[in-house]
Structure formats: structure tokens, C-alpha cells
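1. Sharing a model that was predicted from the sequence below.
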Amino acid sequence: MVAVTVAAAVVAGVLLITDDGKGSRGGSSDDVVQGPPGAPGPDGSGGSQGPGNLVTPAHSSGPGGTTVVIGEADAGHTLDVYEDLRCPPCASFDQAVGPTIAKDIKAGKYKVSFHFAAILDKSMGGNGSANALSALGAALDVSTDAFLDYKAALMSPKNHPEESKDSYADDNQLLTVSQEVYALKTNASFREALREGTYDPWAKKMIADFDASGVNSTPAVKLDGSQLTGSSGSTPLTAAEFTEAVNKQLKGG
């Protein structure tokens, strides 16, 4: 066993990681729980069940179901978005740029691959990042629209907690926020999955993938593998700067 020190700091609107042990994380990504009968597998069909089996949401794919791509399958470009659901700079990014990303997805400008970290859980204690991600997995199991709408609600000025508050560690708070999403308001399977922590192991896998990605700050965005930056040289934090960076990249820099 190796002791790992993880620190996070908000610098210029970006949450940074300093890590003495790359790829380290709290808990094991292999600590899984039994999912409910009929829970969907990585391809959205079937049900992975039985002791020790990982339950993955519908509309996920890839090893462990940790690939979450939303948009037209034949879109010629891929936007990678890296966020921590507990991170205030990520919330600011989502509030400013999220509607533009949603519009671009519908227009077929690119498809989006989402990646999630738990930086604040590690640096400040608690489990709000991971718990909110588990709940977001339950929303993804309902539909991709429910996923996008719930993520927007979690990141909204009304709901997103201050950095020092681990509000999303509380399932009741996550359920309260879900009432703002039409597809989730009366969805019993979503509520059960959230309460039971059905997608807790999946959330751990998602976080482990982020830890192994080499990305060391959130929010971060890449288009076709190339980092997007605004005028300050960091992640574009306004819709105008984001669109400018995207269009520049699409035109070949």
C-alpha cells in the first residue's frame, strides 16, 4: 500500500490536481455491488447481475461501460469534456458553455464524450463528486436527454454547492435537484437506483478512467484530441470564446 497525497486548488477558474501518485484514487475501481435484475449492460440491453458484477447504465459503452458519448454516431468530430460535478469552476463552465455544447450536439457539429473526476472528494474529503456521478449514471440509464438535463441542473447556480460544502453527498439533495428534470420527476427506477447506489461502482470506474487519462485539471475540453483554450491560454469559460476555439480547430488551427 502506498500513501498518496492529493491537493486541489482553484487557479484562474480551473480546478488543478497535484498528485504524488499518478492514477491513484480513493477506493478500488473493482469494488462493485450487485445490481438489480434486469439492469442494462454496456450496450443498453440485458442485465448484468449477480454478486460482484458491475452494473452499467443504458447509453454507455466501452470497457466497464465508462464511455459516455452523446451525439450523432456519424458526426465527424469528437469533443471530450472533463468535469468534476462538485467543482465550482466546472459549474461556471457548464452554466456558460453547456447550452452551446447542447446546441452543437443537436446540430451534429460534433459528438461529445464525457469524463468525470472526483478531485474535491480527494482534496477536501467527502464523496459528493462520486455520489453525484452515480446519480448521473441513473439519469443516463433513463435517457441521454435526462443525463444532459440533470447534469445542467446539478451545475446550475441555484443548486451547485460552494466548494467547502459536500451537499451532493446527500441523496436527498440529489433527489431534490432531479425534480427539475421532467423525465426524472416521477421515475421510480431512477429514484431506486439513486437510493440503492446501483451505479456507485460504475462511478468509481469513471473516476479511475479520468485518473488514468493524463488530464490534471477541470474543466478541460479537447476537440479531436487537441486541447481547446481561450484568450487567457486556459479552458474557454465563455460561450463566445468556446465557439471561437472550436471553429478555429475545425478550420485547422
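-> On my side now, so go ahead.

2. contacts and neighbour counts: CA atoms only from here.
-> Fine.

3. is it true that residue 87 touches residue 120?
-> Yes: if you go by C-alpha atoms under 8 Å, residue 87 and residue 120 touch, sitting 6.9 Å apart.

4. here's the one I want to compare it with:
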Amino acid sequence: MSENNPEGKRTARERLQAERERQKSKDKQRRMLVVLAAVVGVLAVVTVVGILIGGLGGDDDDDKPVAYPKGAVGKDRLALPAGKADAPADLTVYEDFRCPACGQFEAGFSKTINELEEAGKLRTEYRLVKLIDGNFGGSGSLNSANAAACAQDAGKFVPYHDVLFANQPQESDDAFADKGRLKELAGKVDGLRGKRFDACVDDGKYDGWVGASDEAFGKSGHNSTPTVLLGGENIYGQGSNLTPASFKQLVEDAGKD
């Protein structure tokens, strides 16, 4: 009968062809959906990873761009100066405001150092590090060093440096992490406390600079604070027996060379 019904054959073939086209269309749509889902999944993973990386790096102070305090000296501009630039003797001091040994050094020698600076016999370069933050955790070393750099901008580094050490907390007490405390102590220095200083402290303006100074200390060959160099020679530490009187004599002798 089919031979006698060519129209029926044609209709059946057309229906079969149409069904095949519909199936191809469905398969194509299915493949597109699979590809689209895969792309969306990859984009979601990339977004999450980006957020996580951004979150991890957001609080890393070492990633901040380096801004330099006014008058910072040295080839690397990582030292804060005290005394007259043309003084005949030069002292380099690596310090951490949380470091108890640094506090002991300052308690014993700061008066003599200041007197020699005022007399034009000594110039000092202070290099600030954050060694105790690394040993005990916290951010007191970083925040206090940044605040000291902010004081440098106001021409008040030396008196603020001395105030910080005079009010130094216990090594395990991260009191200097409190920026409010650092601003409060600035009130003890005439002419330091103000909107500009407070903003500098709150913003961590010199955090990157402190990080660079700390990194340079790690590459210096020295590994403890305080490190005290007179004319490049280490004069303080175990077995040195240094006293304010002998230190003064060393400075005066260096000035004669």
C-alpha cells in the first residue's frame, strides 16, 4: 500500500526530519547550558578567591606605599636625625619602642646623648624597627614607630621619642598598639598634638616606611635591639661595660679624629 501512497511516505519522512531537527536543537541548547554553567562556576571561584586574597592583604601594613617623614636621612631615607648635621661624631641607633633593652639603654644614656647633641659634638640617626611585634605579636612597635615619624614631621621627634620610652609598657603588653594612647602621650610634648599629628597616627601614614626600615635592619647583619654604632662600630651590648661617662669620652675622642 505504501507504494501506492507516495504522499504518506513523504509526510512520514518530513515528520522524522522535523523530529531530528528538534532533537538537534535540544542537544545544542543542553550543551550551551552546560558551558554557561561551567563559565559561571569559574567566574564565581575567581571572585571568591579575589575576595579572600584582598581580605588577607587588606591589613598588611607592609603593603602600604612608602611615604618618607620630613628630613629623613641616609641613602635609603630610613633614619631620623638628631643633633647638628656637621657634628664630628656620628651615632646610629636601631631601636624598638616595645623593646625593654632599648628602654634600659635610653634610661641610662638619653640624657648624655641629648647633651652631646646640643653641644654640637654628636649627630644621631635613629632607625626604628618592629622586632617585638614579630616576637610577641601585636602592632605596638609598628604604631609607635609610625607615631614617632609623625612627630618628625612636626620637628618633635626627639622629645616624643623620649616620652615614649619614659612611658614604655611591659614587653608583653601591647599598649602602644592603642593609637589613642600614642596621641595621649603626644600631649606631653609642647606643640605636637593636633589634627595633623592625630590624622598621621590614625592613618598609619608611615607604616610602609617602618616596614622598609625593619626590612633593612634584617639585612644589616644586626639581629638585636638596641644596636648602637659609634662611627660604625658597635659599642653597646653584652660585655661592653659602657657607661654614660665612657660613652661621652668615646664621642669626644671620635670628634678629635
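-> Sure, I can see it. Note that the coordinates shown come from a computational prediction; the quantities given were computed from them, not determined experimentally.

5. Can you give me the TM-score here?
-> Scored by TM-score structural alignment, normalised by the length of the first structure, the superposition of the two chains gives a TM-score of 0.71; 198 aligned residues with a C-alpha RMSD of 2.2 Å.

6. remind me, longest helix of the first structure?
-> The residue-count maximum for a helix in the first structure (DSSP state H) belongs to helix 88-107.

7. relative to helix 88-107, how tilted is the following helix or strand past it?
-> Sequence order places strand 111-117 as the next helix or strand after helix 88-107 of the first structure, per DSSP states H and E. For strand 111-117 of the first structure against helix 88-107, the angle by axes from the mean of the first three to the mean of the last three C-alpha atoms, to 10 degrees is 160 degrees.

8. according to the alignment, strand 111-117 of the first structure goes to what range in the second structure?
-> Using TM-score structural alignment, strand 111-117 of the first structure corresponds to residues 123-129 of the second structure.

9. Equivalent analysis for stretch 216-226 of the first structure, please.
-> Under TM-score structural alignment, the match for stretch 216-226 of the first structure is residues 223-233.

10. which parts of that stretch are buried?
-> Across stretch 223-233 of the second structure, burial judged by 16 or more other C-alpha atoms under 10 Å covers 224, 225, 226, 227, 228, 229, 230.

11. And for stretch 96-108 of the first structure?
-> 96, 97, 98, 100, 101, 102, 104, 105.

12. next one: stretch 61-78 of the first structure
-> 61, 64, 65, 66, 67, 68, 69, 70, 71, 72, 77, 78.

13. which SS class is the counterpart of residue 80 of the first structure in the second structure?
-> If you follow residue 80 of the first structure across to the second structure using TM-score structural alignment, you land on residue 92. Of the three states, residue 92 of the second structure takes strand under DSSP: H, G, I helix; E, B strand; the rest coil.

14. Residue 92 of the second structure against residue 125, yeah?
-> Yes: the criterion here is C-alpha under 8 Å, and residue 92 of the second structure meets it with residue 125 at 4.8 Å.

15. got the residue ranges for the strands in the stretch 51-200 of the second structure?
-> 80-82, 89-95, 122-128 (DSSP state E, counting those that start in this stretch).

16. just checking, what packs against the last one?
-> Right, strand 122-128 of the second structure. Packing contacts for strand 122-128 of the second structure, counted by 3 or more C-alpha pairs under 8 Å, 6 or more residues apart in numbering; DSSP states H and E, involve strand 80-82, strand 89-95, helix 100-118, helix 207-218.

17. By how much does the last one deviate from the first structure on average?
-> Think helix 207-218 of the second structure. Superposed on the first structure, helix 207-218 of the second structure shows a mean distance of 1.2 Å to its aligned residues (mean C-alpha distance after the TM-score superposition for the first structure).
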